[in-house]
Structures are given as C-alpha cells and as structure tokens.
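Novice: After the sequence you'll find the predicted model.
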Amino acid sequence: MSTWSNMNMQDSSSPIMEQLIYFHDHALMIILMILIVVTYMMISISLNKNINRLMLEGQMIETAWTVTPAIILIFIAIPSLRLLYLMDEINSPTITLKTIGHQWYWSYEYSDFMKIDMDSYMIPQNELLMESFRLLDVDNRAPLPMNTFIRMIVTSEDVLHSWTVPSLGVKADATPGRLNQISFMFNRPGVYYGQCSEICGANHSFMPIVIESINPKMFMN
C-alpha cells in the first residue's frame, strides 16, 4: 500500500518485487563501495605526490583498474539477467485478467468467467471519503485472489498507456492493437495502488489503478 511522504520503494506484495528490492540493495552496495574507493584514491592522489606518480606511471595499476570493473560488472549482470528471466516467466496461470486503457480510465475483463467486466474511474475530489487517497482511489477496484498465479493481459483502445503497480513490481505498456502479457502473484492481502506511467494526454494523471488482494474463497463468492 502506498503512503504519503515515502522516499523508499513500497513494501513488496509479490515474490518478484521482493527479488527486485534484493537486487536494488545488492547493486547499491556495490556502487557505494566503488564510490568510497574512488573518493579515497582521488584524495590520496591530491595529497601524496608518490601515490600520484604511481597512479600515472604504474603498469600494475592500469591493469587493476581495467580488470576490476569487468569483475564488478559480472557480479551485477548475473543476478540482473536471472531476475529478468524470472519476470518474463509465464507458468500455468490460474486466473487471467484483461485490462484495457481508455482516455482516461481503465476497464477490466475476467476472461475465465462469463460476462464479468467493469470500468474503473478515479473518484472525484468532492466525493472522496476521509480514508481515501486523493488522485489514487477508484470507484471499482479490481479484486484478485492472493497466493494465486495471475496472468494480466494489457491493451489499449485509443492511445498508448502503461499499467503499473509499484508494490507488485509489474509494468506493461498498453498498446492499441497489441496484447502485452505480465504475470504476478500476491503473497499477502491488501489494497495496492498504481497509475498510468505513459503520458497519454490531458488527463494522464487522472487514471489510477487499484487492485485488491483478497482470500480466494471470498473472490469466488
């Protein structure tokens, strides 16, 4: 769930988002170590003439700062590629939800059930409840079961949109005439918010996404 004044990433609600946060922390620590070493070397060079001569003329140091970045890139690339393939993996989904972007709202179709579809509009500011989020809450939330493998099919009826829920770690372009596919699984119940991430026109910032993760039995009822 989103919170105001939060500078960090949202708490994960899916296994993929957990892995994305782990990779973010992993890469951040590597970048931090590089920053510390480079800063130390620059200060040492500026204060010590002997070290300055070693850095400018030493064959060993040239070899070191050529090989070291290559090794560091390997430690970043391997988990990055692993995560990339995990995000593209589509197993046998239990439920398929189709979402269609319009100017400027979303509509949802539950393909596994007969004639279940709905439009999801942003709630106007003058109709908001005290506990509602301004510019984020909608009149019809899309309910989905937790601990269930879900396939999301994303498309658009008019212009380019982008269906994004940060706490799920999913983002897919909604392209007219094309079906894009993503998959995810909720690991806990809750209400999760997102927004269109493609500048799609005058009311681009007024087409939020709200997904509600609920118990599978409640979902079927």
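Specialist: Perfect, I can see it now. Residues are numbered from 1 along each chain as shown.
Novice: Going by C-alpha atoms from here, please, whenever you check contacts or count neighbours.
Specialist: Will do.
Novice: which non-adjacent residue is nearest residue 44?
Specialist: Among residues not flanking residue 44 along the chain, residue 51 sits closest, at 6.9 Å (Cα to Cα, 6 or more residues apart in numbering).
Novice: Within the helices and strands, which one has the one you found?
Specialist: Residue 51 is part of helix 49-57, with elements assigned from DSSP states H and E.
Novice: Does anything pack onto that helix? Which helices or strands?
Specialist: helix 15-47, helix 59-88 (3 or more Cα pairs under 8 Å, 6 or more residues apart in numbering; DSSP states H and E).
Novice: do that again at 7 Å, thanks
Specialist: If you count contacts as 3 or more Cα pairs under 7 Å, 6 or more residues apart in numbering; DSSP states H and E, helix 49-57 packs onto helix 15-47.
Novice: Packing partners of the helix it packs on?
Specialist: Right, helix 15-47 is packed against helix 49-57 by 3+ Cα pairs under 7 Å, 6+ apart.
Novice: buried set for the helix it packs on?
Specialist: Across helix 49-57, burial judged by 16 or more other Cα atoms under 10 Å covers residue 52.
Novice: which residues does the most centrally placed residue in the chain contact?
Specialist: With distances taken as Cα atoms, centre = their mean, residue 169 lies nearest the centre of the chain, 3.2 Å away. Applying Cα atoms under 7 Å, 6 or more residues apart in numbering to residue 169 gives the contacts 16-17.
Novice: Apply 8 Å and report the result again.
Specialist: For residue 169, the contact set (Cα atoms under 8 Å, 6 or more residues apart in numbering) comprises 12, 14, 16-17, 20.
Novice: Could you single out the nearest of the residues you listed to residue 97?
Specialist: residue 14 (16.7 Å; Cα to Cα).
Novice: On the three-state scheme, the spatially closest residue to the closest one that is not a sequence neighbour is what?
Specialist: Sequence neighbours aside, residue 186 is the residue nearest to residue 14 in space, at 4.9 Å (criterion: Cα to Cα, 6+ apart). With DSSP: H, G, I helix; E, B strand; the rest coil as the basis, residue 186 sits in coil.
Novice: separation between residue 186 and residue 151?
Specialist: Between residue 186 and residue 151 the computed distance is 12 Å (Cα to Cα, to the nearest Å).
Novice: Please say which of these two ends up with more neighbours.
Specialist: Set residue 186 next to residue 151 and count neighbours by other Cα atoms under 10 Å: residue 186 wins out with 23 against 20.
Novice: Three-state assignment for residue 218, please.
Specialist: Per three-state DSSP, the local secondary structure of residue 218 is helix.
Novice: next up, a second structure to put side by side with the first:
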Amino acid sequence: MNCFKLFGTKGSLVWSIVQYSFFLQDSWGPLMSHISGFHDHVMVVVLMILTVVVYINMVVFFFPCYSRYMKSSEGLETLWTILPCMVLASLAAPSLMTLYLSDELSNPVVTLKVIGHQWYWSYEYEDLSSSSFDSYMIPTCDLLKGDFRLLEVDKSVKVPLNSESRVFVTSSDVIHSWTVPCLGVKVDAIPGRLNQLSLYPSRVGLAYGQCSEICGSMHSFMPICLEVVPQEEFFRWLWSS
C-alpha cells in the first residue's frame, strides 16, 4: 500500500483497483472470516501442489536417466494414492465446517423477509412489527459526491450490530440471487420457495451487494445496501417506523 502512495492520487487509484478487483472484501462477520481463512488454506495447498509438480517436471526434463530404467514402483504408487487423499481430506474438513456455519441459526433477534422483483428488492420485518418497503437503485444522475455508482439505493435495510438476524429470501417473478460479499452470504431467490440464511454483522456501516443471478435486461441495476447499526438504535428505528 505504501509503495502505491508514493505515486499520489494515481497510485491510490491503482491500489483501489487492485484491492477490490483481485482480493476478497474485508470481513464483516464470522462467516466471511471463515471463508477468507478457507480461501487462504486452499491457496497454500494449490501453491504446494504447483511447487511439487514443477519440481518433478524439472527433474524428469533435466535428469531423464533417473527414470529411464524404472519399470514399476510400489512405493510411488502408494505415495500418489495416499497423498491426494490427504490433500482432499485437508480441503473437505474446513469446507464442511464453513458450510455448517452458514446454515447455523441459534437465537435470532429479528426476522427479515427479502423478496426479489424485476428489478428491485422488497424487505419485510417480521415478529416485532409489520414494516415493509421497496428498495430501488438511485440513478447515476442523482448520486451525491462520494456515492457508489450502481450500488446506492433510496432505502437501505437496517440490521442490528453483533446480533443474529434470520433472513428469508424468495422471489415474485424470476430467479434472483441476494448477495452481500463482505458478510459471506449468497442465496438464490426462487419463486414459490423460501431460502433461509443468518446474518451476524460485526461492524457498523454500509454493506453493499448486488443481484448475482442474471434476471433480465436490468439485472445490473438491483443493488443491495445493508445498514448495520447498534442494537438500541435499530429497535428505536423499527418501532418508530
């Protein structure tokens, strides 16, 4: 980062492009933290496999006499059978743990229903009050300075900080996908079906997402904006609305 700052504004712009194009977003919850850790684990395994394959190819290419007269080897056959099994097991264990964590739901404080439409989202708060609203993208011509193009909405959906929220996702027309990368959530919105997920945000602020399933000509204009607020502020807003 510091090396990019040496080039001033252009360097900061390049760093922003690199950061948000090639890396995962910062984690806003325990699920995304596990996903990031699993990603790093997979990259280490891939790098180790690549190193071994390159090394073996170099040995075979530069020293062909070592393997020219080798007809069979039970040791090698055992090795290339056991090692892949161990690698797959090392990938399966954290993957299953992350998958289990994404479905775990213990004690939600609020239930939110998300309904996908062509081409906007509707939100309904259950249990505590009957509050519902539609969320549309703000046109580019109406954006304020500092706003994000194709990500800002007229009404953001509020969720409490450091609290578990149950989210039901469905659709009224075609298949959509409700996705918030920094929270590690992505679930399909299917007509006639309710899909469930849990949110546990650990940072105050605005979390952005978009529809991740091609749903028509305006698919790119279905942003998602979650506003994470302290729990007391959330309940004050919910009762006042």
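Specialist: Cool, the structure landed. Just so we're clear, the structure is a prediction, and the values are computed from it rather than from any experiment.
Novice: where does the TM-score land?
Specialist: In this superposition the chains share a TM-score of 0.95, using TM-score structural alignment, normalised by the length of the first structure; 219 aligned residues with a Cα RMSD of 1.4 Å.
Novice: Aligned to the residue nearest to residue 44 of the first structure, what sits in the second structure?
Specialist: With TM-score structural alignment as the criterion, the equivalent of residue 51 of the first structure in the second structure is residue 66.
Novice: neighbours of residue 165 of the first structure, just the number please.
Specialist: The burial count for residue 165 of the first structure: 20, using other Cα under 10 Å.
Novice: Surely it and residue 172 touch.
Specialist: No: applying Cα atoms under 8 Å, one finds residue 165 of the first structure not in contact with residue 172, separated by 9.6 Å.
Novice: counterpart of the residue nearest to residue 14 of the first structure in the second structure?
Specialist: Residue 186 of the first structure maps onto residue 201 in the second structure, with residues paired by TM-score structural alignment.
Novice: Contact partners for its match?
Specialist: 28-30, 160-164, 183, 228.
Novice: Just the closest of those to residue 218 of the second structure, please.
Specialist: Nearest to residue 218 of the second structure among the contacts of residue 201 of the second structure: residue 183, at 24.4 Å, using Cα to Cα.
Novice: The alignment partner in the first structure of residue 56 of the second structure - how many residues pack around it?
Specialist: Aligned by TM-score structural alignment, residue 56 of the second structure pairs with residue 41 of the first structure. As a burial measure, residue 41 of the first structure scores 15 neighbours (other Cα under 10 Å).
Novice: Against residue 52 of the first structure, how distant is residue 41 of the first structure?
Specialist: 9 Å.
Novice: From residue 102 of the first structure, how far off is residue 108 of the first structure?
Specialist: According to Cα to Cα, residue 108 of the first structure stands 11 Å off from residue 102 of the first structure.
Novice: In the second structure, which residues correspond to stretch 120-138 of the first structure?
Specialist: Under TM-score structural alignment, stretch 120-138 of the first structure corresponds to residues 135-153 of the second structure.
Novice: Show the end-to-end separation of that stretch, please.
Specialist: OK, stretch 135-153 of the second structure end separation, Cα to Cα: 6 Å.
Novice: got the contact list for it?
Specialist: 120-123, 154-156, 208-210, 220-225.
Novice: quick one: which two of these are the most distant?
Specialist: 123 and 220 (19.2 Å).
Novice: Which one's more surrounded, these two?
Specialist: Per other Cα under 10 Å, whichever of residue 123 of the second structure and residue 220 has more neighbours is residue 123, with 21 against 16.
Novice: if I pick residue 51 of the second structure, what's in contact with it?
Specialist: By Cα under 8 Å, 6+ apart, no residues touch residue 51 of the second structure.
Novice: From residue 187 of the second structure, how far out is it?
Specialist: Going from residue 51 of the second structure to residue 187 of the second structure by Cα to Cα gives 36 Å.
Novice: quick one: the spatially most distant residue from the centre of the second structure and residue 156 of the second structure, what's the gap?
Specialist: Largest separation from the mean C-alpha position in the second structure: residue 69, at 51.1 Å (Cα atoms, centre = their mean). Noted for residue 69 of the second structure: a distance of 70 Å to residue 156 of the second structure, by Cα to Cα.
Novice: Ok, residue 210 of the second structure next?
Specialist: Shown here: residue 210 of the second structure relative to residue 156 of the second structure, a distance of 13 Å by Cα to Cα.
Novice: Please enumerate the shared neighbours of these two.
Specialist: Contact criterion Cα under 8 Å, 6+ apart; residues shared by residue 210 of the second structure and residue 156: residue 224.
Novice: what's around the counterpart of residue 104 of the second structure in the first structure, how many residues?
Specialist: Under the alignment by TM-score structural alignment, residue 104 of the second structure pairs with residue 89 in the first structure. Residues lying near residue 89 of the first structure (other Cα under 10 Å) number 12.
Novice: Which residue, other than its chain neighbours, is closest to the aligned partner of residue 33 of the second structure in the first structure?
Specialist: Matched by TM-score structural alignment, residue 33 of the second structure corresponds to residue 18 in the first structure. Nearest non-adjacent residue to residue 18 of the first structure, counting by Cα to Cα, 6+ apart: residue 12, 5.6 Å away.
Novice: do the same with residue 186 of the second structure
Specialist: Excluding the flanking residues, the one nearest residue 186 of the second structure by Cα to Cα, 6+ apart is residue 179, at 4.2 Å.
Novice: To which secondary structure element type does the counterpart of that neighbour in the first structure belong?
Specialist: Alignment note (TM-score structural alignment): residue 179 of the second structure maps to residue 164 of the first structure. At residue 164 of the first structure the chain is in strand, as set by three-state DSSP.
Novice: what about residue 164 of the first structure, neighbour count?
Specialist: 20.
Novice: was I right about it contacting residue 195?
Specialist: Yes: the pair formed by residue 164 of the first structure and residue 195 meets the contact definition of Cα under 8 Å, at 6.0 Å.
Novice: what residues are shared contacts of the two?
Specialist: Counting by Cα under 8 Å, 6+ apart, the residues touching both residue 164 of the first structure and residue 195 are residue 209.
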